[in-house]
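Visitor: quick one, what's the 3D model for this:
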Amino acid sequence: MDSTHIKANANKHRFTKEMTYIEAKAFQDELEDEINVQRQKEGKRPFIWDMGSELTDQGISNADPESGYNVKGEREKHFAYPTHTACDEHGFVLDVVVTSGNIHDSQAAVQLVKKVKRGFLEMKHVVADAAYKTPMLTRFSSQTHVRPVLSYTRSKGKEEFLSLKLYVNDEYYDCYLCPGNQELTFSTVNCKEYRKYKSDPKKCMLCLLLNECKTSESNQSTCLGNVC
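Guide: Got it, this is the predicted structure:
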C-alpha cells in the first residue's frame, strides 16, 4: 500500500486562505476514550481534548476546492488529490482510494484495507511505509486480523545519550529493559497516545551507565511505547 498524487486542474497561484478543521484521524475518538479510561484507573485526571488546536490555515483552490495543496520542493507546488493504492505481491492493483487533500493518511489507509479485505478474504498482511505508521492503522488491522508490516522508524534522541533502540520491549510483562538491565515499568499514557515507562531512580543512581543514559533530573530513565 502506498500513496501518490494526481495533479488537479487548478492554478496553484489562485487560492484563498481559510481556517479549517483538520480531518479527524481514524479511530481518534476511540483512542482518546481508551487513554482517559487508563488514566482514571491510575487515579489521574483525564485529558480534555482541545478541538481548537485542530484548526489549521489551509489554501483552498478557487477552481477546485476539494483538492489539497501539495508541496514537494519549490518546483512541485500544486493542488492535487492523494491516491492510495493496494497491490498484491505480483504488482497487480487490488483497489484504490482517492481522497481530497484534507483527509489524513491513516483515514484513507483504513478505508483501503476495508475494501481490499472485503474482496480478498485471504489477506493476512498489509505492507506500507512509515507515513502509515499510526496507532489507528495498527489497531484497525489487528481488529480485522491483518498484520501490519510497517517501515522501521529511527529512534530519536541526543547523540550523547544511549540510543533508544537499545531498550528492549518485554511484551509479556509489559515493560522495557534498559542497556543497564534495569526494568522500566508502565507509568501512564500521555496525550500523544504513547504509553510511558519509567525506571526506579534508586537503581539508576547505582548504574554505571547513568551519565550516558537519557534520564530526568531525578535520575529516572523513561521510554515511550505505542498505545496499541
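
Visitor: please count neighbours and contacts with C-alpha atoms only from this point.
Guide: Will do.

Visitor: what ranges do the strands span in the protein?
Guide: Secondary structure of the chain (DSSP state E): strands located at 2-7, 15-21, 55-61, 68-71, 77-87, 93-98, 125-128, 147-150, 168-170, 175-177, 183-189, 194-198, 222-226.

Visitor: okay, those in JSON lines with distance to Val37 and mean neighbour count next?
Guide: JSON lines is the format used below for those (distance: least, C-alpha to C-alpha, whole Å; neighbours: other C-alpha atoms under 10 Å):
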{"stretch": "strand 2-7", "distance to Val37": "34", "mean neighbour count": "16"}
{"stretch": "strand 15-21", "distance to Val37": "26", "mean neighbour count": "13"}
{"stretch": "strand 55-61", "distance to Val37": "26", "mean neighbour count": "17"}
{"stretch": "strand 68-71", "distance to Val37": "36", "mean neighbour count": "19"}
{"stretch": "strand 77-87", "distance to Val37": "34", "mean neighbour count": "21"}
{"stretch": "strand 93-98", "distance to Val37": "34", "mean neighbour count": "16"}
{"stretch": "strand 125-128", "distance to Val37": "30", "mean neighbour count": "15"}
{"stretch": "strand 147-150", "distance to Val37": "26", "mean neighbour count": "16"}
{"stretch": "strand 168-170", "distance to Val37": "23", "mean neighbour count": "15"}
{"stretch": "strand 175-177", "distance to Val37": "20", "mean neighbour count": "21"}
{"stretch": "strand 183-189", "distance to Val37": "10", "mean neighbour count": "20"}
{"stretch": "strand 194-198", "distance to Val37": "13", "mean neighbour count": "19"}
{"stretch": "strand 222-226", "distance to Val37": "16", "mean neighbour count": "18"}
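
Visitor: to compare with the earlier structure, here is another sequence to fold:
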Amino acid sequence: MTEDKEVKVSTTDPDSGYMYREGKPEGFFYLDHRTVDVKYNLVTDVFVTAGNVHDSVPYLSRLDRQLQRFGFAVEAVALDSGYLTTPICKGLEKRKIFGVIAHRRFHPTQGLHPKWKFIYDAERDLYVCPQQQELSYRTTDRHGYRHYASDPKQCETCPMLEQCTRSATKRKVITRHIWEDSKEQVRLNRLSKSGKRLYKKRKETIERSFADAKQLHGFRYCRLRGLNNVMEQALMTAAVQNMKKIALHLERRA
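Guide: Take a look at the predicted model:
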C-alpha cells in the first residue's frame, strides 16, 4: 500500500503551487519559464506554471513550440543545473542541439563512496568499484534505470565495506539510466571551450532579462491571482522588455 503525498493548496489562490527549494523563499508561488535569444536578448517564449512544477517539466515542449512557430534553427542552448535531467539531455540529442547545462551538485550519504568513484566499463556493461570488484547488470526498472550489483560474498570480506554500503545483504547497487550516455555528452559539452563560452552568455542574457523584469517592471510579485492572470502579466512584461530591446537596437543601427 502506497501513501498519498500531501499537496499543499492555497486557500486564496489554488492555481499557485507550494515551492520549497534550498536557498529560495518558501511558500506559494508561480514560476515564469522564459527563453531568450543570445544575439539580442529578446524574449522568445514565456510560460507560467505553479511554483511546485519542476523547471525541467515544460522545457522540451516549449522548445518544440518555438521551433515550429517561428522556424528557429536552434544550434545550441545553455541551461542551469535544474534542467540536467536524462529526458532533456536525450531530447536535445534527438533534435541535434548542442546542449550546455550547469553541473548539479549531489550530496552523497555521509561516510559512503560517491558514485563517481565507481567506474563504468561501457564495453562490458558493468561498474568497477574502488577495490576493483565488478558490479554486473541485474535488471532495468520501469523508470528506465539499469541496476548493477556486486557479489555480497566478496563484499563481506572487503576492508572498505563500511565506506561502500550499509545494506544488510552486504550488496552494493549502482543505477544508471538507459539515456545516461546523452547526459554524459552534455557534461562534455559544458567542459569544452565553446561550451564554457556559451554558458558564460547566460549571465548576460536570461539572468539579466529576469533581473530587468523584477527591478524595472514590477515582476517580483503577481498583481492578480489565478494562472491566466499571472500569464497575462508575464506576457505583457516580456512584450515591454522586447520593445525596449528593439528600440535600442534600431537606435544603434541608425
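
Visitor: report the TM-score for the pair.
Guide: Remark: TM-score between the superposed chains equals 0.59 [TM-score structural alignment, normalised by the length of the first structure]; 176 aligned residues with a C-alpha RMSD of 3.6 Å.

Visitor: same list (the strands of the first structure) but as JSON lines, adding distance to Asp29 of the first structure.
Guide: Shown next, in JSON lines, are those (distance: least, C-alpha to C-alpha, whole Å):
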{"stretch": "strand 2-7", "distance to Asp29 of the first structure": "25"}
{"stretch": "strand 15-21", "distance to Asp29 of the first structure": "15"}
{"stretch": "strand 55-61", "distance to Asp29 of the first structure": "17"}
{"stretch": "strand 68-71", "distance to Asp29 of the first structure": "24"}
{"stretch": "strand 77-87", "distance to Asp29 of the first structure": "23"}
{"stretch": "strand 93-98", "distance to Asp29 of the first structure": "23"}
{"stretch": "strand 125-128", "distance to Asp29 of the first structure": "24"}
{"stretch": "strand 147-150", "distance to Asp29 of the first structure": "21"}
{"stretch": "strand 168-170", "distance to Asp29 of the first structure": "27"}
{"stretch": "strand 175-177", "distance to Asp29 of the first structure": "26"}
{"stretch": "strand 183-189", "distance to Asp29 of the first structure": "15"}
{"stretch": "strand 194-198", "distance to Asp29 of the first structure": "15"}
{"stretch": "strand 222-226", "distance to Asp29 of the first structure": "16"}
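
Visitor: among the ones you listed, which is nearest Leu112 of the first structure?
Guide: With C-alpha to C-alpha as the criterion, Leu112 of the first structure lies closest to strand 93-98 of the strands of the first structure, at 6.0 Å.

Visitor: and the angle from the closest one to strand 77-87?
Guide: 150 degrees (axes from the mean of the first three to the mean of the last three C-alpha atoms, to 10 degrees).

Visitor: what is strand 93-98 of the first structure packed up against?
Guide: Packing partners of strand 93-98 of the first structure (3 or more C-alpha pairs under 8 Å, 6 or more residues apart in numbering; DSSP states H and E): strand 77-87, helix 105-119.

Visitor: can you list the ones you listed in TSV and add distance to Lys192 of the first structure?
Guide: Listed next are these as TSV, based on distance: least, C-alpha to C-alpha, whole Å:
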stretch	distance to Lys192 of the first structure
strand 77-87	25
helix 105-119	15
